[in-house]
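Trainee: coordinates only, sequence not included:
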């Protein structure tokens, strides 16, 4: 007996539902659970948890006030939530053109440009490690060295006015092309007023002592590794705080360094949690 069309269509839909439920709801997940049990993958699949964190997700090694604990290696900055939050993984979405701060007495309005974030972090790392934390296009007090330059004819002609857009106090330079530099005023858009944004390089070394990954967050905000260069920068502090030899610290760095992915992608990196656990003898 031929079934009614509407009933045939419903039965076909039901069969498709059952087939895809088995394939995608059972077989597919179980396949990847099985793959996760394979040697070499089981640790990552399980989250590589230790009693103090995961070796796959970065974390801060700071005290209750947010200050670095001197006896531990420090991770790179994170823009994920309040830092290394897996539920808020993200980058800052700030790029090379982000050089002008939003100045305001209202903390909900004020924000730092990427340049100022890099400058302030570099000074802090330099102070912690006892090295020169200066960088090109940064002021000595850790903000972006950026001027809004006003020209008589818009983009050309003599300079008529200059504003240090990231400083409300004394500008980092007193004059620019013979014109006195003014401090900025809160919540003022100098670009809209006709100013040409002009970063000033300064006399910082072309190759800063503080590596880039010490002052910039990763794309995910969760990276558990730092560069070998950043680890080596921290090594003298660790040796001093722990009362161990510098050679011993360098050996631990080497032991916890992973090579390039697939042998050619990226750079060697050091897992900060594993390195700190090794220092603690765990």
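Mentor: Nice, thanks for sending it over. Model, not experiment: these values are computed from the prediction.
Trainee: alpha carbons only for contacts and neighbour counts from here, please
Mentor: Will do.
Trainee: neighbours around residue 133, how many?
Mentor: By the measure other Cα atoms under 10 Å, the count of residues near residue 133 is 25.
Trainee: Identify the residue nearest residue 266 in space, chain neighbours excluded?
Mentor: residue 260 (5.4 Å; Cα to Cα, 6 or more residues apart in numbering).
Trainee: How about the contacts made by that neighbour?
Mentor: Residues near residue 260 by Cα atoms under 8 Å, 6 or more residues apart in numbering: 266, 267, 268, 269.
Trainee: what's the answer for residue 72, then?
Mentor: Neighbours of residue 72 in contact, by Cα under 8 Å, 6+ apart: 61, 238, 276.
Trainee: same thing but at 10 Å, please
Mentor: 60-62, 234-235, 237-238, 241-242, 272-273, 275-277, 279-280 (Cα atoms under 10 Å, 6 or more residues apart in numbering).
Trainee: what's the most distant pair in those residues?
Mentor: Using Cα to Cα, the pair of the contacts of residue 72 lying farthest apart is 60 and 242, separated by 18.9 Å.
Trainee: Quick check: buried residues in stretch 156-169?
Mentor: 159, 161, 162, 163, 164, 165, 166, 167 (16 or more other Cα atoms under 10 Å).
Trainee: Sitting in strands, which of those do you find?
Mentor: 159, 161, 162, 163, 164 (DSSP state E).
Trainee: Next one: the third one from residue 131, what distance?
Mentor: Remark: distance between residue 162 and residue 131 (Cα to Cα, to the nearest Å) = 32 Å.
Trainee: Check for me that residue 8 belongs to a helix.
Mentor: Yes - assigned with DSSP: H, G, I helix; E, B strand; the rest coil, residue 8 falls within a helix.
Trainee: another structure for you, compare them:
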């Protein structure tokens, strides 16, 4: 005698549940755990934690900030690459900004909120402005020219909205109005350029719609090869990159040497010792692990400030 079809269906579902529970809920986690205990992998599975004097000071695989409680860079330490993971270097919120090269226009903050000392949650800085701001700040910290193409001296994206009749190619040969989109009236005194094709440039006003204007980035007079390297102004795809380029490390060497009171040659030597080669010998570029470099300097040349 055969059982009713609905009972057979329920029994089949129960068997599938039990099999998948054993496979995916028991055997698979155990296999992953066992793989993580293999020689050469156990350290990474545990987070590649770095200890000094019995205290965990970071991870060799996850970047971290080297700043004071107010977020200002500590001059005796090499600074890490920027991070967009959560509030910065958060392994539970790993990710990039997902902003592309065409993201050049800011969403301006409400002046009534900023005047009251409050943050406008709807305001947003474009990728271009983030890059410009970071380059300006890095240049000031390292004592070099922080200017970049398509950036204003104030550290925002140098972008205009040009109004007028469009030509066949989409350009506006005879503008009737020009607005500096990322410079807000009441925040800056004057636009980064006074006129564009004979038309006076205006500052942007909060709440105005400039969507009909042609967006025109202005390259400006910054050098084509900026003094501040690209990895100093852009976040990595994971937001957790613990490495910086050799160029960015070399840029910081003079500041760190001065703060620690040692010859810059000794700091350069420490950079070379902390430099890692290309992945698998051919992928990417040589890089410097920031945490390992800073720890090596703390041991060899302690900060006396």
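Mentor: Sure, I can see it. What you are looking at is a predicted structure, and each value in this text was computed from that prediction instead of being measured.
Trainee: Once they're superposed, what TM-score comes out?
Mentor: In this superposition the chains share a TM-score of 0.91, using TM-score structural alignment, normalised by the length of the first structure; 280 aligned residues with a Cα RMSD of 2.0 Å.
Trainee: returning to that earlier point: relative to residue 79 of the first structure, which of the buried residues of stretch 156-169 of the first structure is nearest.
Mentor: Of these, the one sitting nearest to residue 79 of the first structure (Cα to Cα) turns out to be residue 166, at 21.6 Å.
Trainee: Reduced to three states, what does the most centrally placed residue in the first structure come out as?
Mentor: In the first structure, the residue lying closest to the centroid (Cα atoms, centre = their mean) is residue 217, at 0.4 Å. Put simply, residue 217 of the first structure is coil when judged by three-state DSSP.
Trainee: Identify the residue of the second structure aligned to it.
Mentor: For residue 217 of the first structure, the aligned position in the second structure is residue 235, judged by TM-score structural alignment.
Trainee: so its match makes contact with residue 84?
Mentor: Yes - distance between residue 235 of the second structure and residue 84: 6.4 Å, which falls inside the contact criterion (Cα atoms under 10 Å).
Trainee: Touching stretch 2-12 of the second structure from outside, list them.
Mentor: Contacts of stretch 2-12 of the second structure (Cα under 10 Å, 6+ apart): 13, 14, 15, 16, 17, 18.
Trainee: still on that earlier bit, and the residue nearest to residue 266 of the first structure, what pairs with it in the second structure?
Mentor: Under TM-score structural alignment, residue 260 of the first structure pairs with residue 278 in the second structure.
Trainee: if we can go back for a sec, could you export the contacts of stretch 2-12 of the second structure as CSV, including distance to residue 248 of the second structure, secondary structure and neighbour count?
Mentor: Listed next are the contacts of stretch 2-12 of the second structure as CSV, based on distance: Cα to Cα, whole Å; DSSP: H, G, I helix; E, B strand; the rest coil; neighbours: other Cα atoms under 10 Å:
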residue, distance to residue 248 of the second structure, secondary structure, neighbour count
13, 58, helix, 12
14, 59, helix, 12
15, 58, helix, 12
16, 55, helix, 12
17, 54, helix, 12
18, 55, helix, 12
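Trainee: Mind putting these into CSV with distance to residue 44 of the second structure?
Mentor: Below are these laid out as CSV (distance: Cα to Cα, whole Å):
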residue, distance to residue 44 of the second structure
13, 39
14, 38
15, 37
16, 35
17, 33
18, 32
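Trainee: In the first structure, what stretch matches stretch 287-296 of the second structure?
Mentor: Matched against the first structure by TM-score structural alignment, stretch 287-296 of the second structure falls on residues 269-278.
Trainee: what's the average distance of that stretch to the second structure?
Mentor: In the superposition with the second structure, the average deviation recorded for stretch 269-278 of the first structure is 1.3 Å (mean Cα distance after the TM-score superposition for the first structure).
Trainee: Verify the stated contact: residue 184 of the first structure with residue 172.
Mentor: No - contact criterion Cα under 10 Å: residue 184 of the first structure and residue 172 do not qualify, at 11.6 Å.
Trainee: quick one: common contacting residues for these two?
Mentor: Each of 147, 164, 166 lies in contact with both residue 184 of the first structure and residue 172 under the rule Cα under 10 Å, 6+ apart.
Trainee: And residue 72 of the second structure, how close does it get to residue 13 of the second structure?
Mentor: For residue 72 of the second structure, the distance to residue 13 of the second structure - Cα to Cα - is 59 Å.
Trainee: How about residue 189 of the second structure?
Mentor: 71 Å.
Trainee: now swap in residue 30 of the second structure and tell me
Mentor: Taking Cα to Cα as the measure, residue 30 of the second structure falls 24 Å from residue 13 of the second structure.
Trainee: How about residue 83 of the second structure?
Mentor: Residue 83 of the second structure is 46 Å from residue 13 of the second structure, where distance means Cα to Cα.
Trainee: ditto for residue 235 of the second structure
Mentor: Taking Cα to Cα, one finds residue 235 of the second structure at 47 Å from residue 13 of the second structure.
Trainee: What does residue 124 of the first structure correspond to in the second structure?
Mentor: Match for residue 124 of the first structure (TM-score structural alignment): residue 137.
Trainee: Is it correct that that match is in contact with residue 146?
Mentor: Yes - with contacts counted by Cα under 10 Å, residue 137 of the second structure reaches residue 146, the gap being 7.3 Å.
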